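1. Predicted model, plus sequence, below.
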Amino acid sequence: MCRNIKMLFNFDPPVTECEIRAASVQFVRKISGFAKPSKANETAFDAAVSEIAAASARLLGAMETNAPHRNREEEMAKAKARGEARFG
């Protein structure tokens, strides 16, 4: 899976539409193999992003957990530490 797609569930404050859309764009880029589609494929690319964003929003809205909310700053610090350990 694409490393740029971030976990979006169970954060305080909750995920925004922009974050869901950004993850959807990354997903479509990964499966299509295109960072930016050609003019001929732009409509299909944008439609796929919109459909995946809508499905993702429904999924995130329907999910439940008893776990405490994650803190965005703590998760970013953990990711940075993993990156430094991996890449130096």
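-> Sure thing, it's come through.

2. C-alpha only now, for contacts and for neighbours.
-> OK.

3. Give me the buried stretch members for the biggest helix by length in the chain, please.
-> The longest helix of the chain (DSSP state H) is helix 42-62. Neighbour-count burial for helix 42-62, counted by 16 or more other C-alpha atoms under 10 Å, picks out 45, 48-50, 52-54, 56-57, 60.

4. Report all helices and strands that it contacts.
-> Judged by 3 or more C-alpha pairs under 8 Å, 6 or more residues apart in numbering; DSSP states H and E, the packing partners of helix 42-62 are helix 17-32.

5. and the comparison structure, right after this:
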Amino acid sequence: MCRSIKTLFNFEPPATEDEIRAAALQFVRKLSGFNKPSQANEAAFTKAVDDVTATARVLLESLSTTAQPRDREIEAHKARERSRLRFKPRPAGRAG
């Protein structure tokens, strides 16, 4: 789906309200195709973000797992390392 939407469940510390809302905003942007809606669509867009935020919060509060919570700093470091490897500079080609 949308790569900028991050997993929010089973982290220590738990996801903040801002993180949940940011994920909801990205989801609604993806579904609607709008980065910023027109004035005519702004009320519907904002309501959708509010509804998705509330539903996501209920979901996160309802889920359970026996797995240990993941550490945000360790996961961020892993993500940076994956990105570094994925986007590392390629050697310059030889002139022919």
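-> Looks like it came in fine. Quick caveat: nothing in here was measured; it's all calculated off a predicted structure.

6. post-alignment, the longest helix of the first structure versus the second structure, mean distance?
-> For helix 42-62 of the first structure, the mean distance to aligned residues of the second structure following superposition is 0.5 Å (mean C-alpha distance after the TM-score superposition for the first structure).

7. how distant is stretch 56-75 of the first structure from the center of its chain?
-> Computed by C-alpha atoms, centre = their mean, to the nearest Å, the chain-centroid distance of stretch 56-75 of the first structure equals 13 Å.

8. swap in stretch 13-32 of the second structure?
-> 6 Å.

9. Repeat that for stretch 42-54 of the second structure.
-> Distance, centroid of stretch 42-54 of the second structure to centroid of chain: 17 Å (C-alpha atoms, centre = their mean).

10. go on, stretch 72-84 of the second structure?
-> The answer for stretch 72-84 of the second structure is 14 Å, by C-alpha atoms, centre = their mean.

11. Identify each buried residue in it, please.
-> Going by neighbour count (16+ other C-alpha under 10 Å), nothing in stretch 72-84 of the second structure comes out as buried.

12. Residue 70 of the first structure - how many residues pack around it?
-> 15 (other C-alpha atoms under 10 Å).

13. Tell me which residues touch it, please.
-> 10-12 (C-alpha atoms under 8 Å, 6 or more residues apart in numbering).

14. and the residues you listed, which are buried?
-> Counted by 16+ other C-alpha under 10 Å, those give residue 10 as buried.

15. Now the contacts of residue 70 of the first structure in a markdown table, please, with extra columns for distance to residue 21 of the first structure and secondary structure.
-> Putting the contacts of residue 70 of the first structure into a markdown table (distance: C-alpha to C-alpha, whole Å; DSSP: H, G, I helix; E, B strand; the rest coil) gives the following:
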| residue | distance to residue 21 of the first structure | secondary structure |
| --- | --- | --- |
| 10 | 17 | coil |
| 11 | 16 | strand |
| 12 | 18 | coil |
